[in-house]
Structures are given as structure tokens and as C-alpha cells.
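[1] sequence first, then the predicted structure:
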Amino acid sequence: MRTGRPGTMAVLVGALALAALDVPAAEAADTGITVSKVVVNSGKPIIVGITEEKLPPISFHMNWPSGYDLGDADGDPFLYHDTTVSKGADGGGIYTTSYTCYEDGSHAANCEGELIIKPRRTLDSNNDATTWKIGASALLWGTDGQPEHEYLTGLGTAQVKRAARATVNASPEPVTKGKTLTVTGKLTRADWVKHAYTGYSGKSAKLQFRKAGTSTYSTIKIVKASSTGALKTTVKASADGYWRWTFSETATTGGATAAGDYVDVK
């Protein structure tokens, strides 16, 4: 379904405009539509948990042939991986919810909208934490009311990563100055198969300390998590302050930092 006003066009999408309009695919057609300058999530990785719906922004530029109006052309982008662009368009991809295009010249428009990711429906494997390709479904409505359709490829990539968490506990509290302080914690990350946060096995995390009355954390040591994601180490208590575990993102997983645990040193 398409709605709009002169100079703009809003495209409401289910899976893709093509599917919503029940138009037969004709991949060999040359619509003359081009899609370029695609930016997903402001160029940042999309970090996804296990339940929260994500709506990463998407923007792109679209051109269409002379002799047609903005309302005659669709250039609906989507993400896909480990398959062909046509199969990615038919299912297993990440699609737009809607987008609006603003004409900026002769047969050209700048468009912006949102993708939608529902972890339980969109992501069914932890292998989905990878680099996704960007394709587009181009649809041109002819003067005879019949559409031409093709899939566009080579429009860029976007990263989708598993969300992660870190916890911390420092004890005993309070502790005598110079005595041993035990700092534990756990690293977990989203498992899109089990629909739960599970232990981040073997991941190294930084133990950091911020002295009371200051604003900067310093790294004290680096510890590798156990097979269940557990962290444990000991330090000498020297001053009142906050302890935390932190780690940076990887190719498949977002980073995480625990809220500081305050320890009173007597």
C-alpha cells in the first residue's frame, strides 16, 4: 500500500512492497531504478537481545527513469545473508516497516525509514550474528498499470551482533585496608536459539577500579571467563571505591560493562 502527497511518498511495507502488493517476481526486468547511499543504523552495528524489538533507522537515495513520477517507483531495501538476494527477499531477511521519500531533483529522492527486528521471529540462529548484505526490491509501475520488478545488489553491508551483559560483586563489604578483596562476576550474551542469556565462555574481561571522589576507571587486571562465563579474582583493598568488569565488542557480540560495585575500605 502506498500513500503520499506531491513531492513525497510513504511506502508501508509488510515483508517487502512486492509481497504486500502480491506482484509476481520478474527478476530479469530492467526497471531503471537505482538505490545508493544506503546507511543502516547510522553506520553502527545493530545489537540485538532476546526479546526487545529493534527498529534501526535506514536512509538511502533512489533514482528512477524519466517519464515516471515518484509515486510510480519503489526501491525497498532489505538485509540478507548466506543466501541469494531473491531468497533473502522471500524470507529470512530483515525488512523495512515503512519509509518516506522526499524528491530532491529530477527523478531522484532521499528516503528514510526503519527496519524491524523481532528476535524470536527474525533471528533463529546464532550464526545470524554476522555481516549482512544490503539488497533492494525495485518496483516500477508502468503507464499500463502493470509493474516491472527486479532485485538490486551490491548496496553495502550491515553488522548484526548479539547483545551481552556483565555483572560484578566485590566482597567482603566493608573490608579492612590491605586485606584481600574477592571480585566475581559473570559474562553472558544473547542466545537466539535458546531465547536466553547464556554464559560467554572464554571471553576476557577487564577488572577496573574507580576511587571514590574521582570519575575515571583504571584497569587493574584482565581475567578470562570460565566455560560458564564466570569471572573471579582477588585484589588487595587499598581505598574506598567502585569495582566493575568490562569488555569491548567483537565481530559477533556487543560489548558490556557492569554497574560499579562500591566497597567501603576501613
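    Thanks, I have it.
[2] can we go C-alpha only for contacts and neighbour counts from here?
    Fine.
[3] now do the helices in the stretch 1-150 of the chain.
    Counting by DSSP state H, counting those that start in this stretch, the stretch 1-150 of the chain has helices at residues 17-21, 85-90, 119-122.
[4] tell me what the first one is packed against?
    I take that to be helix 17-21. Judged by 3 or more Cα pairs under 8 Å, 6 or more residues apart in numbering; DSSP states H and E, helix 17-21 is in contact with strand 131-141.
[5] this is the comparison structure:
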Amino acid sequence: MHLRATVAAVSGAVALSALALPAAHAADGGSSYRAHVAEALAQHAPGRSARTAAAAPVGDLNVSFSGFRISKAIKVGTGARVSPVVTYKLTHGADVDITDPAFLTGPMIYRGRAEDPVNIQGGEAPATCVETSATTATCKGRIDIDPRETGVDVKLRNSQAGTWHGAALAWDVDSDRMSLQFGLGSTLVRRNAVLTANAAPEPVKKGRTLTVTGRLTRADWQDHKYHGYSGQPVKLQFRKKGSSAYTTLKTVRTNSAGSLKTTAKATADGYYRFSFAGTTTTAAVSAAGDFVDVK
């Protein structure tokens, strides 16, 4: 089963443009199915504002969502799919049978305003739910983020790094009733970063000057390469041999190419590394420590 969702604005309403359904219900083909879902959502959510959509579920299926839990930050590179786990509580009316194979639910995250998201990411499979009472269940699903996805509504763009918000969907395929709820939490979707460090010369006499070089690069979601991240503060750190903790020696900034170059006095055997704290758009990263033998 697939539950891959993308959202577009249709006549001022939220429309879900891609959501696959179980094989038993998919005989009409993907394109007609997507059109059907878009039409259903347009009917369920005409003229809803971001505040209204975020405050309560939209649609005619008696389902609501709460307790949306996702990792605080998600880092996405240039190739591999990333699939963070989401858990949430589903509350439903007595007229809704969540054990029916025709009932689908799943989490999503979106970037932008609830009434007109610029991107929305869902899962390749629906969530699984465990009933906790006659009208409640705990659900667990995944968000599948593929940096190489090319669909217009799901293609990641560098400008979309930062805060994304949670949403969830429930749909009874047989009765064609649906609930869609925005504003269920937030997470940071950040561009992955890579950081290197090299200390020279090796070995070095005690008291002599070491030169430490490196480079900070980050994923470009549009050309699927890594490029230098300029103007960023990066800490030079040292860990003495036999110790488990790094100490910050100084902070330096990357140049226009993301490169780093600084010096330190050799005092004892140990490891030198650069460490980047990250930003709202770019993941934190520390280079592997480079061991220097001090004579």
C-alpha cells in the first residue's frame, strides 16, 4: 500500500494530488485516483483559512488527531531517502471502523501555510494503528523524504529548508469520507552537512605550530551535489589522547568556498577537529578527529 501525498491549491482549496490506495481499490489507475482525491479534498476544504485548518480537522469523516510526535530535526542529503517515524493519537466517532481495510490514515509534513503549502511530504505506506479504546487509537507511520523526487509538489528546493509543520489524514475509501488536519506540530528539515579536518605537520615537536585545514559543505537539493557553506562559525577543538572530551580552542569562519584554515600550538598527543553547530536550514556536524603525534 502507498500513502504518498502531495498538496496543491485548487480553486482556493487544499487538494491532495498523489495518494495511492491499496491494490484492491486501485483498479481505476493512478491518474484517475489522484483526480478523485483532489476533487474530494476540494469539496471537503473549500475556503478554509490557515487558522481554521490548523485548529480542527477538515472533512466529513468523524476523525481528529493529536499528540503528533516527530524528531526535532531531520537531515536530508542528496541521494538517500530519509524516513523519520511519526506517532500520533487518532480519535474517531462510533461510526468509523478503523480496522476496516478501506480505512487509511497517515502522517504528513508540509512547508508553508496550511491553506496553501509549497511542499508536502507523506509516507509510501499508511500508518498502522492500535486501538486503545472504542474511539481512540495510537498510530505510527513514516514520512518518506526523497531528495531526488522530481514531482512539482514534492521536489525539495533549498529555499524549503527550515521549519515544517505536521499534518495527518484519515480516509474511508468505501464511503469517500475524509478528515485532514494541519498544524499538528513542527520539525526542522535541514540540508545535510559534511565537515573535514586535517592537522599538519605530523608528527610535530612540542611547542611548534600546527596548521589545521578543513572544509564545510552542505547538500544542494536542486543539483544533488555538495557545495561550500560560506561565512559560518566553526569551532576548532582538541581532545587529548586518553580523554573522551573535546575542548574548544577557538572559533573561525569558513571562506567563500567553505574552506577553513587556522593554527594551534602543539602541546600534547591528541586529536584535532572542526565542529559546526548547525543552523535552522543546515544540520550540525563534526569532523572526524585527526590524530597528531607530539614529540
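    On my side now, so go ahead. The structure displayed is predicted, hence computed values, not measured ones.
[6] overlay them and tell me the TM-score.
    Aligned and superposed, the two chains score 0.85 in TM-score terms (TM-score structural alignment, normalised by the length of structure 1); 248 aligned residues with a Cα RMSD of 2.1 Å.
[7] returning to what we had before: could the helices of the stretch 1-150 of structure 1 go into a markdown table alongside mean neighbour count?
    Below are the helices of the stretch 1-150 of structure 1 laid out as a markdown table (neighbours: other Cα atoms under 10 Å):
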| stretch | mean neighbour count |
| --- | --- |
| helix 17-21 | 17 |
| helix 85-90 | 18 |
| helix 119-122 | 16 |
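[8] of all the ones you listed, which lies closest to Gly113 of structure 1?
    helix 17-21 (13.7 Å; Cα to Cα).
[9] so what touches that closest one?
    Contacts to helix 17-21 of structure 1, defined as Cα atoms under 8 Å, 6 or more residues apart in numbering, come from residues 1, 11, 13-14, 24-25, 74, 76, 137, 139.
[10] pull out the buried members of those residues.
    The neighbour-count test (16 or more other Cα atoms under 10 Å) marks 11, 13, 25, 74, 76, 137, 139 as buried among the contacts of helix 17-21 of structure 1.
[11] what's the last one aligned with over in structure 2?
    Meaning Leu139 of structure 1. Using TM-score structural alignment as the criterion, the counterpart of Leu139 of structure 1 in structure 2 is Trp171.
[12] go ahead and confirm that match touches Gly106.
    No: taking contacts as Cα atoms under 8 Å, Trp171 of structure 2 lies outside contact range of Gly106: 9.3 Å.
[13] mind putting the helices of the stretch 1-150 of structure 1 into CSV with distance to Lys161 of structure 1?
    Formatted as CSV, these follow (distance: least, Cα to Cα, whole Å):
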stretch, distance to Lys161 of structure 1
helix 17-21, 27
helix 85-90, 19
helix 119-122, 11
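[14] please name whichever of those is nearest to Phe60 of structure 1.
    Phe60 of structure 1 lies closest to helix 17-21 among the helices of the stretch 1-150 of structure 1, at 16.0 Å (Cα to Cα).
[15] spatially nearest residue to the counterpart of Lys232 of structure 1 in structure 2 (excluding sequence neighbours)?
    Correspondence of Lys232 of structure 1 to structure 2, assessed by TM-score structural alignment: Lys261. Spatial nearest neighbour of Lys261 of structure 2, excluding adjacent residues (Cα to Cα, 6 or more residues apart in numbering): Thr213 at 4.4 Å.
[16] helix, strand, or coil at the match of Lys232 of structure 1?
    Here Lys261 of structure 2 is strand, with the state taken from DSSP: H, G, I helix; E, B strand; the rest coil.
[17] could you pull up the residues touching it?
    Contacts of Lys261 of structure 2 (Cα under 8 Å, 6+ apart): 211-214.
[18] now swap in Tyr102 of structure 1 and tell me
    7-9, 109-111.
[19] what's the match for it in structure 2?
    In structure 2, Tyr102 of structure 1 lands on Val130 (TM-score structural alignment).
[20] returning to that earlier point: quick check: the match of Leu139 of structure 1 vs Gly141 of structure 2, distance?
    With distances taken as Cα to Cα, to the nearest Å, Trp171 of structure 2 is found 15 Å from Gly141 of structure 2.
[21] now swap in Ala53 of structure 2 and tell me
    22 Å.
[22] of those two, which one has the most company?
    Set Ala53 of structure 2 next to Gly141 and count neighbours by other Cα atoms under 10 Å: Gly141 wins out with 24 against 20.
[23] now do the same for the more buried one: its match in structure 1.
    Matched by TM-score structural alignment, Gly141 of structure 2 corresponds to Gly113 in structure 1.
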